[in-house]
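**Student:** here's a sequence, model it:
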Amino acid sequence: MTTMKKLGTHALSDLCLKTAYLLVNGGAETYRVEDTIERIGHSLGSDVRCYVTVTAIFIEINHQNYKFIKSRLGGTNLQMIDDINTMSRQLAEKTITGEEFTLHINHLYRNKRTTDFPFYIKAIGAGLVSMAPMLLYSMPLYYFIYCFFVGIVGYTISYYLSRLSMLPYADLFISGFVIALLAITLKDLGITTQYHTIIIGATMPLVPGVAITNAIRELVMRHAVSSMVKFLDSLLVASSIGFGIASALIIF
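**Tutor:** Here you go, the predicted structure:
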């Protein structure tokens, strides 16, 4: 196996920083990021220490080389996390070399994305998720259909506005507003009566369920700072959706 020692501690520290950055921005728990980076260092024959917060990542290589990089909350990208975890296991099992691992990480870091699904598949998935709450309310079949399309519209608005707007949480506010407006329109047209169930279902793809779960896991593992930051971000996401819905209900 070709080790990273030939590239020097600076190259190894850069590799570890990039890997940790991708994991943090993918929504991984901080304690898992630290453990993964330290295992990567061990696999490459170096003593690596890693400390991660939501806003910064610190790396120490062989007690002599120290580096840090700024990070930020980047939503959730489970595919990114899975790809990096898979490669780190392959590195530990020596089925890939250090150079191959570095090439993969540099590619992911350069593109800031991994294997992705086409938008239409994501939209259909959002529509299917929107239909699920109708099972709890035992609603007629046509409610499932309405939730499917309203959920797709809400997800589409959030998806594109998040790319176009630099204002955080604005896309969620507008999505919640449009979802509530569409549900109210269906009621006014006499198509539905329980429009609130459509609002509940259509907002499901926007709810930060994974982020809340990770925040709880962080708290259990005694990473209080990261846990509180993720809880706050999840609260702001939920509040933005709620304020958007409430605005539409008040206005219309």
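
**Student:** contacts and neighbour counts: CA atoms only from here.
**Tutor:** Noted.

**Student:** any figure for the gap between Y160 and S175?
**Tutor:** 11 Å (Cα to Cα, to the nearest Å).

**Student:** which one's more surrounded, those two?
**Tutor:** Set Y160 next to S175 and count neighbours by other Cα atoms under 10 Å: S175 wins out with 28 against 11.

**Student:** so who does that one touch?
**Tutor:** Remark: with contacts taken as Cα atoms under 8 Å, 6 or more residues apart in numbering, S175 is in contact with G154, Y155, I157, S158, I241, G244.

**Student:** in helices, which of the residues you listed fall?
**Tutor:** G154, Y155, I157, S158, I241, G244 (DSSP state H).

**Student:** closest one to I105 out of these, please.
**Tutor:** Among the ones in helices among the contacts of S175, S158 lies closest to I105 (Cα to Cα), at 28.7 Å.

**Student:** would you do the same for the sequence below? I want to compare the two.
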Amino acid sequence: MKTNQVIEVALKAGEILLTGGAEIYRVEDTVTRICGSYNVRAECFVLPTGIFITVIDSEGNPVSIIRRIRKRTVNLEQVEKVNSFSRSLKDRTLSYQEAMAGLKDIAALDGYGYVLKLIVAGIAPFVYALLFRGTVLEACVSFLIGIVIYAIKEKITQAGVFEFFEYFASGVAAGALSTLAIKLFPFMDLYRIIIASIIILLPGLAITNAMKDALYGDIVSSMFRLTEAVFVAAAVGVGVAIALSVGLRWI
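**Tutor:** Okay, the predicted model is just below:
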């Protein structure tokens, strides 16, 4: 395989990992592992928004390439598949066409179906409402609100609006729907329902990856992810606060 083809395969694998929610050290390790499988010496530097790779070609000249990452989601199935793919190259190297075809198949994995995602988005608030010593009715209301705010978030994501707005709009929806539920059933606890409902919006993976990046010495990436998590939490909180400031006036 030619050097530029090795770079393209490694870059595609790194892109899938980074957009799927992998840690920085995992992306860098996978890229260098793939290049090493084809006897190409590579240096890789990764940020949450970009991948930088430099290799030495057959003539001894350095070749660098950059890939800008604009979309980051959570798809741990893709992360696991790329990990397995990179390790399998140590035992059997693939041609450029085979490697790219395999990576494109992994990139096409969309996880679970939309209906199942909606159900799970409702189950998490349902369970947390009970965990916070809520009633079954409060858990059922949280279940419905969780489904609605997840659907809203997905629609905004598909529309291509900037990331933090989807969390803000979801926070507004959570606060408004919780307030409406209290208007219909005054004996329920408003704040318990809100807390349970917004659990699915909290940036748990971003905070976890930030801590792991820091432990592996990737301080810049760690600070980036922590800042992102703070902005996400703030967007959700501001959305809920606005909804409550309006809704509580007519409860």
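
**Student:** quick check: the farthest pair among the ones in helices among the contacts of S175 of the first structure?
**Tutor:** So, these by Cα to Cα: farthest apart are Y155 and G244, at 13.9 Å.

**Student:** count the neighbours of V238 of the second structure for me.
**Tutor:** V238 of the second structure has 17 neighbours, counted by other Cα under 10 Å.

**Student:** corresponding residue for it in the first structure?
**Tutor:** Counting by TM-score structural alignment, V238 of the second structure lines up with F243 in the first structure.

**Student:** separation between that match and P208 of the first structure?
**Tutor:** According to Cα to Cα, F243 of the first structure stands 15 Å off from P208 of the first structure.

**Student:** again with D47 of the first structure
**Tutor:** D47 of the first structure sits at a distance of 36 Å from P208 of the first structure (criterion: Cα to Cα).

**Student:** cool, and L73 of the first structure?
**Tutor:** As defined by Cα to Cα, L73 of the first structure lies at a distance of 13 Å from P208 of the first structure.

**Student:** the two: which has the busier surroundings?
**Tutor:** Neighbour comparison, L73 of the first structure and P208: the larger count goes to P208, with 18 against 14 (by other Cα under 10 Å).

**Student:** what residues are up against the residue nearest to V153 of the first structure when sequence neighbours are not counted?
**Tutor:** Nearest non-adjacent residue to V153 of the first structure, counting by Cα to Cα, 6 or more residues apart in numbering: I179, 7.6 Å away. Counting by Cα under 8 Å, 6+ apart, I179 of the first structure touches V150, G151, V153, G154, I199, A202, T203, I245.

**Student:** rerun at 10 Å
**Tutor:** 147, 150-155, 157, 185, 198-203, 241, 244-245, 248 (Cα atoms under 10 Å, 6 or more residues apart in numbering).

**Student:** quick one: what's aligned to it in the second structure?
**Tutor:** Applying TM-score structural alignment, one finds that I179 of the first structure aligns to A174 in the second structure.

**Student:** can you check R222 of the first structure too?
**Tutor:** Per TM-score structural alignment, R222 of the first structure is aligned with G217.

**Student:** so its match, which of the three states?
**Tutor:** coil (DSSP: H, G, I helix; E, B strand; the rest coil).

**Student:** count of neighbours near it?
**Tutor:** Per other Cα under 10 Å, the neighbour tally for G217 of the second structure reads 12.

**Student:** repeat for R41 of the second structure
**Tutor:** 16.

**Student:** quick one: map it onto the first structure.
**Tutor:** Matched by TM-score structural alignment, R41 of the second structure corresponds to D47 in the first structure.

**Student:** ok, that match - contacts?
**Tutor:** D47 of the first structure sits next to E38, R39, I40, G41, E60, I61, N62, H63 when contact means Cα under 10 Å, 6+ apart.

**Student:** now, those residues that are in strands?
**Tutor:** E60, I61 (DSSP state E).

**Student:** and the contacts of D47 of the first structure, which is closest to T115 of the first structure?
**Tutor:** I40 (22.1 Å).

**Student:** tell me how far the residue nearest to that closest one when sequence neighbours are not counted lies from H42 of the first structure.
**Tutor:** Distance criterion Cα to Cα, 6+ apart; nearest residue to I40 of the first structure, sequence neighbours excluded, is S88 at 6.3 Å. When distance is defined by Cα to Cα, S88 of the first structure is 11 Å away from H42 of the first structure.
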